[in-house]
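*Asks:* Next come a sequence and a model predicted from it.
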Amino acid sequence: MVSFTITEKGYSLTDSRGNYGQQIVEDFTNGPEVAESYIGKVAALLHCRFLAEQLPIAFVSMDNMSHNGDILKSAIHTFASNWQENGLVTPEFVAYVNDPEKVSFPWSMIDKITPRPDETVAQMLRKDGFEEVDYKITQKNTYTAAFVNAEETEYLVIEDAFPNGRPPLDKVGVIFTDRHTVNQVETMKVTTCLNPIHTALAIFGCLLGYERISDEMKNPLLKKLAEKVGYQEGLPVVVDPGIINPKEFIDEVVGVRLPNPFIPDTPQRIATDTSQKLAIRFGKTIESYLNSDTYDVASLEAIPFVLAGWLRYLLGVDDTGKVFEKSSDPRMTEVSAFVKDIKIGDTTIDRLNLGALLKDKTIFGVDLVAVNMADKVLDLFEEMIASEGAVEKTLRKIVE
């Protein structure tokens, strides 16, 4: 087996417009023997294995993204098919890549909060006598270090699809199951039990001046918001995978994981790419309420509040009136344009203009206007821009 932890961007062969990168194009043309791109080199190594009697293998993506095995397969298949079209490999190689009895691409769900290397952890290591623990910050603002600071809690669920056998990783905590169950565990985590709570804390952590998620959990109002998002609004419509109890999972998230002071994670990091996260982290729950005969979407309070909080976040001004740097987001310029003329203290807003944003299913997962949630979101947004301190005041109203 080969495992991958290369971040979601590592699998991408194209730019934001869907065009192949120059190195990718050159690899398509030059063939596997001189491949230079990352995925190109992986595909070239697989071609070597194909030539060695088509030996079976499992390519296991362990990156935190839905259906990660399919994403990896698509990237490898793209190279194989382009090489075939250019006469650089045989059709049998493409067939080998597509044969799950020869090459498998299992889905997996991994859950372990691993923030970037932190100076407080480095200081602890120095005190204990460790050497060379200084970390480096690259030009792209990524961090590299000789140590990793991560939480003790960890889940790794992998589809049991290994055509050449596998190590007994289940003896050290890895859960092997079928693809359907892997998908259910991932859905439980991403749409209900962790990621929505994380995003809620990220948005309001930035607005209320926090620099640590663990410090936010000391604030009883923010802790109640986390609990309301998870227990009250998410849990009733959760996808139960059967192998992990959803309520116990949330218990661990709000009681152990997020309050952990030794996990120096920041709301600013979690707030990155929020426009790409809202549809999955909140839109799916809204859809579940819409499709339910038991629950009414009009009963939701915390989720509309978080969405209103994101609009408030787009102003780039915290609850004390201080300007802050918004986290990177591929749609930041576009979405910020909807609030560019809004100031703290405004008594009226252009609801029609903001309604156009709230209708965007690519951001929210649903048309918030069509499902009659837009007015509630805009009412809460108006409350949060009324004055300095209004964010905390509105938060108190929602959770108490």
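*Replies:* Nice, thanks for sending it over. Just so we're clear, the structure is a prediction, and the values are computed from it rather than from any experiment. Numbering: from 1, shown residues only.

*Asks:* contacts and neighbour counts: CA atoms only from here.
*Replies:* Will do.

*Asks:* Strands of this structure, residue ranges please.
*Replies:* Using DSSP state E, the strands of the chain run over 2-4, 57-61, 103-104, 108-111, 136-137, 143-144, 155-159, 175-177.

*Asks:* Is it correct that Leu368 is in contact with Leu378?
*Replies:* No: the pair Leu368 / Leu378 is not scored as a contact, 10.6 Å apart, by Cα atoms under 8 Å.

*Asks:* Which of the strands of the chain sits closest to Thr394?
*Replies:* Minimum separation from Thr394 across the strands of the chain (Cα to Cα) falls at strand 108-111, 31.9 Å.

*Asks:* Against which helices or strands is the closest one packed?
*Replies:* strand 155-159, helix 179-188 (3 or more Cα pairs under 8 Å, 6 or more residues apart in numbering; DSSP states H and E).

*Asks:* Could you export those as TSV, including mean neighbour count?
*Replies:* Converted to TSV, the helices and strands packed on strand 108-111 look like this (neighbours: other Cα atoms under 10 Å):
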stretch	mean neighbour count
strand 155-159	20
helix 179-188	21
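
*Asks:* still on that earlier bit, okay if I get the strands of the chain as TSV plus distance to Glu252?
*Replies:* TSV is the format used below for the strands of the chain (distance: least, Cα to Cα, whole Å):
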stretch	distance to Glu252
strand 2-4	27
strand 57-61	25
strand 103-104	33
strand 108-111	12
strand 136-137	32
strand 143-144	28
strand 155-159	12
strand 175-177	18
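
*Asks:* another structure for you, compare them:
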Amino acid sequence: MLHLSDDIHNQTAAWQKAGVTLPTYDIEAMRQATKRSPTWVHFGAGNLFRAVHAPIAQKLLDSGATDRGISVVESFDPAIIDQAYTPFDDRYLQVILKADGSMKTSLVASIAGAYPLGEDPKPLRDLRLVFRNPSLQMVTTTITEKGYALVDSQGRPLSWIAPEFEGGPDKAKSAIAAITALLLERYQAGALPLALVSTDNFSRNGERFGQVVRRMAEEWIKRGLAEKGFGDYLRDKNKITFPLTMIDRITPNPDAEVGRRLKALGIADAEPFRTRGGTAMAPYANTEETWYWVVEDDFPAGRPPLEKAGVYMADKDTVNAADQMKVTTCLNPLHTALAVFGMLLGYPTMSKTIADPDLKALVTRLGYVEGLPVVEDPGIFSPKEFLRQVIEIRVPNPGLPDTPARICADTSQKIPVRYGITISKYIRAKDLDTADLEAIPLIIAAWLRLLIGSDGNGTDDAGRPVKLSPDPRLEELQRILVDIPLNGSAKKKTLTTTIKSILADTSIFGTNLNATPLADKIETFLTAMCQGNGAVASTLHKAASAW
């Protein structure tokens, strides 16, 4: 059996027989070169990093475009490093799942070092040296949108952030605090330049990244825990930049069936598991074939030649247009729509959801009819073709074991971008009318129907209990919706009163929906969906048939 930690170059024939592409560069030489002169550090050691960033670093190494790899840091769940990296010599298998059922497997070894930021202070000490090195050019992140939260809706520091505000760099535990502390090291080493590149999946991510890093620094400065010049350094665009990005690759949690197929090929390291922190990991990362990464080309310390690995380097307006296209119209809203209905209708995978003719009609209308009219063409690829690939190729891929439950996580945090921006564009546009929106209010109604229940549980369309995905506002929203009956006795007038406060919440929808024609449509759809078992499917079918 083959092991990732083996001397792979002494087993080339065996790996090739297993269908695994091996790196062509000298792994040890790469690690030594990176230790001397690091260029790229990434925060967030989960599966998206393994699907996009590390393979890009590998492609640059394989082509000879660089001799240095990528270093990865994990703060949210340090056990990822201990359990998914260290035992396998910081290597893993990238498994591309194709629509025809085949797999393309590569052994990725581009990770030059892995740093768990937990109780052991040594990794952070080692990172301080990395950030003091003039060779460092960029820091990327995949810490999810929640990782950027510092305060609650009332402006109060979150419970785990407050000690970092008060204690300064020495108390840094979260990703944002750790990054800010390491930037302080770089400032103290001579105010060296650096690009901080968020690759988290939300609009204008670079701007948000810059805001929260500067906010953390300001809290330290006003408490005398950092000098005023540090704040000036973070605002100097010749020194520190926060480029905008758009990143896209569907990356489900590791699938056990993929592990079984790898094991059948003679690969021993093929068991998915949960880390001590609860993260789904494996010695492999399964993902789709299609991917996009668009980056604003603003790097004051230089950068690796990312374009040689397929990355689109562009100006800010182009990146923003590409991001808006993906996040607000051509992918993410479709994903959420399918996931919400998928949980209600009992579909186990995303590919099964879009195989439902009514759900395909829903996302077709959502994308082509309601979304494309407000899309700005980024110019580097066609929004219409991007949308076609999503609906016809990417989501239907039966090889991708993606689930509605994964996509439904944190939906209350996603709706402002995935639907709220389109709604606001319709409100502002002289030639568009919110009264013409049908798919969006149907999806919002379905989301509210899914949340009806208590204690994190709901009821699907067949009357079966369903465990709802984590969401920071789940408890609050369920408390409002809990008394809505699902047995057919729901009356629109009563329901309208019940959900009025939710529809008025601009933090969810970006606007007060009660002041738009959408409120009545949502209330009508939701009332119809609460008329007993099968009501969700019949409401969806009636709407889809009218399109």
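*Replies:* Received, thanks. Since this is a predicted model, take the numbers as computed values, not measurements.

*Asks:* out of the helices and strands packed on strand 108-111 of the first structure, nearest to Pro117 of the first structure?
*Replies:* strand 155-159 (20.8 Å).

*Asks:* Who are the contact partners of the most centrally placed residue in the second structure?
*Replies:* With distances taken as Cα atoms, centre = their mean, the residue of the second structure nearest its centroid is Asn201 (4.3 Å). By Cα atoms under 8 Å, 6 or more residues apart in numbering, the residues touching Asn201 of the second structure are 144-145, 246-247, 327.

*Asks:* What lines up with it in the first structure?
*Replies:* Using TM-score structural alignment, the partner of Asn201 of the second structure in the first structure is Asn64.

*Asks:* just to revisit the earlier point, generate CSV for the helices and strands packed on strand 108-111 of the first structure, with distance to Ile263 of the first structure as supplementary columns.
*Replies:* Shown next, in CSV, are those (distance: least, Cα to Cα, whole Å):
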stretch, distance to Ile263 of the first structure
strand 155-159, 16
helix 179-188, 22
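
*Asks:* Out of those, flag the one nearest Val229 of the first structure.
*Replies:* Among these, if distance is taken as Cα to Cα, the winner is helix 179-188, at 13.4 Å.

*Asks:* matching residues in the second structure for the closest one?
*Replies:* Taking TM-score structural alignment, helix 179-188 of the first structure hits residues 316-325 over in the second structure.

*Asks:* measure the residue nearest to the centre of the second structure to Ile267 of the second structure for me?
*Replies:* Going from Asn201 of the second structure to Ile267 of the second structure by Cα to Cα, to the nearest Å gives 33 Å.

*Asks:* got it, and Glu145 of the second structure?
*Replies:* In terms of Cα to Cα, Glu145 of the second structure sits 35 Å off from Ile267 of the second structure.

*Asks:* who's more crowded, these two?
*Replies:* The neighbour count for Glu145 of the second structure versus Ile267, taken as other Cα atoms under 10 Å, is higher for Ile267 (19 against 16).

*Asks:* So the alignment partner in the first structure of the more buried one versus Phe147 of the first structure, what's the distance?
*Replies:* Alignment note (TM-score structural alignment): Ile267 of the second structure maps to Phe130 of the first structure. Remark: distance between Phe130 of the first structure and Phe147 of the first structure (Cα to Cα) = 10 Å.

*Asks:* ok so, going back, mind giving me CSV with the contacts of Asn201 of the second structure and columns for distance to Pro472 of the second structure?
*Replies:* CSV is the format used below for the contacts of Asn201 of the second structure (distance: Cα to Cα, whole Å):
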residue, distance to Pro472 of the second structure
Thr144, 13
Glu145, 12
Met246, 24
Ile247, 24
Val327, 20
